[in-house]
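[1] this one's structure only:
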């Protein structure tokens, strides 16, 4: 890395190190939550969340967040199938929405309305990438509309770079049999359930895979539940989708 990059990453890591650890779990996701809290505090922002996604963006999971509201807003994107995290991952570029009341409402109608209900007025997403690899996105939530400064964008991108490194470290640990290797699998275990539920709904209703996912998301949204919880109920047999159900 160039010296200025080294210094920038070192400063960001120091802010993460200085963040209190008592409220966070041990292991890589404990540090990821420290990262979210540190960025939220120093940017400043209403909150920060980090999520990982699959290639088709049908499912994903929030692995860390600075607070409960940020976690809910990150997770809601997977229920609705829309939002800054998904767009940043898909395009591999930062996504800036400084006005959720205006342009954001047409960009992500369901998500923007839910974010506004939580007092969020602007959201910015930074993809987690290295080379051609991508893993997810880091979302920044703010209560005031308006763009980020250049300095804030640079700081958020640095934290996204560190977050990607933490995910890669976790993945590397999973190949060594370390006790930390289960963390990522546990955080994203419901991916398989989402795919299983999608297939079951496709067969039950005689619809396409895409339509099956739409049905699952519609049911989750209509009942104020997460996509993961609805998928689990379908797989376990406690929920049977019908033509008239969401």
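    Thanks, I have the structure now. Everything numeric in this text was worked out from a predicted model, so none of it was measured.
[2] CA atoms for contacts and neighbours, from now on please.
    Fine.
[3] how about residue 246, nearest residue that isn't a chain neighbour?
    Of all residues not flanking residue 246 in the chain, residue 219 sits nearest, at 4.3 Å (Cα to Cα, 6 or more residues apart in numbering).
[4] got it, and residue 138?
    Spatial nearest neighbour of residue 138, excluding adjacent residues (Cα to Cα, 6+ apart): residue 50 at 4.5 Å.
[5] okay, now residue 6: neighbour count?
    Neighbourhood size, residue 6 [other Cα atoms under 10 Å]: 10.
[6] which elements pack onto the helix or strand hosting the residue nearest to residue 138?
    For residue 50, the element it lies in under DSSP states H and E is strand 47-53. Packed against strand 47-53 by the contact rule (3 or more Cα pairs under 8 Å, 6 or more residues apart in numbering; DSSP states H and E) you find helix 28-42, strand 60-65, helix 68-80, helix 84-91, strand 133-142.
[7] what's the closest of the ones you listed to residue 191?
    strand 60-65 (6.6 Å; Cα to Cα).
[8] what about the closest residue to residue 122 other than its chain neighbours, distance to residue 165?
    Computed as Cα to Cα, 6+ apart, the closest residue to residue 122 that is not its neighbour in sequence is residue 98, at 4.5 Å. Distance of residue 98 to residue 165, computed by Cα to Cα, to the nearest Å: 28 Å.
[9] between those two, point out the one with more neighbours.
    For the pair residue 98 and residue 165, the greater number of neighbours falls to residue 98 (20 against 15), based on other Cα under 10 Å.
[10] OK, contacts around that one?
    104, 121-124, 145-148 (Cα atoms under 8 Å, 6 or more residues apart in numbering).
[11] wait, which of those residues is closest to residue 175?
    Of all the contacts of residue 98, residue 175 sits closest to residue 124, with 32.9 Å by Cα to Cα.
[12] next up, a structure to set beside the first:
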């Protein structure tokens, strides 16, 4: 199959996914399609990123992918974080060999049963939206064809999301608030910053530190704060 025909085939597969781009059901369906379309992949996650603090998990192929992407968010490191920062795909064939770069994430990923991870930035020119993160349970790299297919999928997903963002801006609909799994973290960060009179970055680092010490997902800690199960004074250190 020629490159153009393969790209067209991938485009049809993404276009066939029902729902609106950015909505959880669409994003998760796209992740499941990515697992089917890229040989050697066991799971996928689609994450929007603005900064290391501001990001939203749009969808996952399964709970395992969600757990792995949650670890990147909680720890602030990993192939997805790096790929977004640099705009260059991160292809990690052996997470055990990546512990020098991302010790926290690699330890957590290995414990969760991951052997390799591959992150592709969602970008168009100077616009960078997030990453498509692909995981596999066994150690080993992807063949060139699979890498090419994953890069094309990332491009197609980017185009679909940019189209949805344009429609949302025209209609005034905040689709990210409805779609993003980490919205509660953003709200909790703002609330903690106001209560303790600190910056948003400081508030976020305190939530992240609490999650790390307690060995819990950052999202859970944020929800504890919102639900008043966690007192802000406990984070005033």
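    Yep, that arrived. The structure presented is a predicted model; accordingly, all values stated were derived computationally and were not measured.
[13] just the TM-score for the two chains, thanks.
    Superposed pair, TM-score by TM-score structural alignment, normalised by the length of structure 2: 0.84. Supporting alignment: 231 aligned residues with a Cα RMSD of 2.7 Å.
[14] quick one: the helices in structure 2?
    3-15, 24-37, 63-75, 79-86, 103-111, 144-171, 175-179, 183-196, 200-214, 218-226 (DSSP state H).
[15] which one of those helices lies nearest to residue 54 of structure 2?
    Nearest to residue 54 of structure 2, of all the helices of structure 2, is helix 183-196, at 7.1 Å by Cα to Cα.
[16] check which residues of the closest one are buried.
    Residues of helix 183-196 of structure 2 classed as buried: 183-186, 188-193 (neighbour count, 16 or more other Cα atoms under 10 Å).
[17] so which elements touch that helix?
    The contact analysis (3+ Cα pairs under 8 Å, 6+ apart) places helix 183-196 of structure 2 against helix 200-214, helix 218-226.
[18] before we move on, back to that, the residue nearest to residue 138 of structure 1 -> structure 2?
    In structure 2, the residue paired with residue 50 of structure 1 according to TM-score structural alignment is residue 46.
[19] so who does its match touch?
    Contacts for residue 46 of structure 2 (Cα under 8 Å, 6+ apart) come out as 27-28, 31, 57-60, 130-133.
[20] check residue 217 of structure 2 too.
    Residue 217 of structure 2 sits next to 70-71, 74, 211 when contact means Cα under 8 Å, 6+ apart.
[21] how about a cut-off of 10 Å?
    Residues near residue 217 of structure 2 by Cα atoms under 10 Å, 6 or more residues apart in numbering: 67, 70-75, 208, 210-211.
[22] which position in structure 1 aligns with it?
    Aligned by TM-score structural alignment, residue 217 of structure 2 pairs with residue 226 of structure 1.
[23] same deal with residue 113 of structure 2?
    Match for residue 113 of structure 2 (TM-score structural alignment): residue 119.
[24] burial of the residue lying closest to residue 39 of structure 2 once chain neighbours are set aside, as a residue count?
    Of all residues not flanking residue 39 of structure 2 in the chain, residue 146 sits nearest, at 6.1 Å (Cα to Cα, 6+ apart). Residues lying near residue 146 of structure 2 (other Cα under 10 Å) number 16.
[25] residue 204 of structure 1 now?
    Using other Cα under 10 Å, the number of residues around residue 204 of structure 1 comes to 13.
[26] that one: which element?
    Take DSSP H and E as the rule and residue 204 of structure 1 turns out to sit in helix 190-205.
[27] for stretch 172-192 of structure 1, buried residues please.
    Burial within stretch 172-192 of structure 1, assessed by neighbour count using 16+ other Cα under 10 Å, is assigned to 173-174, 180-181, 183-184, 187-188, 190-191.
[28] got the end-to-end distance for it?
    End-to-end distance for stretch 172-192 of structure 1: 21 Å, by Cα to Cα.
[29] got a list of what the most centrally placed residue in structure 2 touches?
    By Cα atoms, centre = their mean, structure 2 has its centre lying nearest to residue 47, at 2.9 Å. The contact partners of residue 47 of structure 2, taken as Cα under 10 Å, 6+ apart, are 27, 55-60, 69, 73, 80, 121-122, 129-133, 180-182.
[30] again, 7 Å this time
    Taking Cα atoms under 7 Å, 6 or more residues apart in numbering, we find residue 47 of structure 2 in contact with 55-58, 130-132.
[31] list just the nearest of these to residue 37 of structure 2.
    Nearest member of these to residue 37 of structure 2, counting by Cα to Cα, is residue 132, at 13.5 Å.
[32] enumerate every residue touching the closest one.
    Per Cα under 7 Å, 6+ apart, neighbours of residue 132 of structure 2: 45-47, 119-122, 154.
[33] reformat those residues as TSV; add distance to residue 39 of structure 2.
    TSV is the format used below for the contacts of residue 132 of structure 2 (distance: Cα to Cα, whole Å):
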residue	distance to residue 39 of structure 2
45	16
46	18
47	21
119	15
120	16
121	19
122	20
154	15
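[34] closest one of the residues you listed to residue 20 of structure 2?
    Top of the list for closeness to residue 20 of structure 2, among the contacts of residue 132 of structure 2 and by Cα to Cα, is residue 46 at 14.4 Å.
[35] distance check, the closest one against residue 167 of structure 2.
    For residue 46 of structure 2, the distance to residue 167 of structure 2 equals 20 Å [Cα to Cα].
[36] could you do residue 104 of structure 2 as well?
    Distance from residue 104 of structure 2 to residue 167 of structure 2, counting by Cα to Cα: 39 Å.
[37] likewise for residue 194 of structure 2?
    Taken as Cα to Cα, the span from residue 194 of structure 2 to residue 167 of structure 2 is 33 Å.
[38] ok, and the closest non-adjacent residue to the residue mapped onto residue 162 of structure 1 from structure 2?
    Matched to structure 2 by TM-score structural alignment, residue 162 of structure 1 sits across from residue 156. Excluding the flanking residues, the one nearest residue 156 of structure 2 by Cα to Cα, 6+ apart is residue 11, at 6.7 Å.
[39] related to what we said a few turns ago, if you map the contacts of residue 217 of structure 2 onto structure 1, which are still there?
    Mapped onto structure 1 and checked by both residues aligned by TM-score structural alignment, their matches' Cα atoms under 10 Å, the contacts of residue 217 of structure 2 keep the contacts 67, 70-75, 208, 210-211.
[40] in CSV: those, plus neighbour count and distance to residue 202 of structure 2.
    Putting these into CSV (neighbours: other Cα atoms under 10 Å; distance: Cα to Cα, whole Å) gives the following:
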residue, neighbour count, distance to residue 202 of structure 2
67, 17, 25
70, 20, 20
71, 23, 20
72, 22, 19
73, 26, 16
74, 24, 15
75, 22, 15
208, 24, 10
210, 19, 12
211, 19, 14
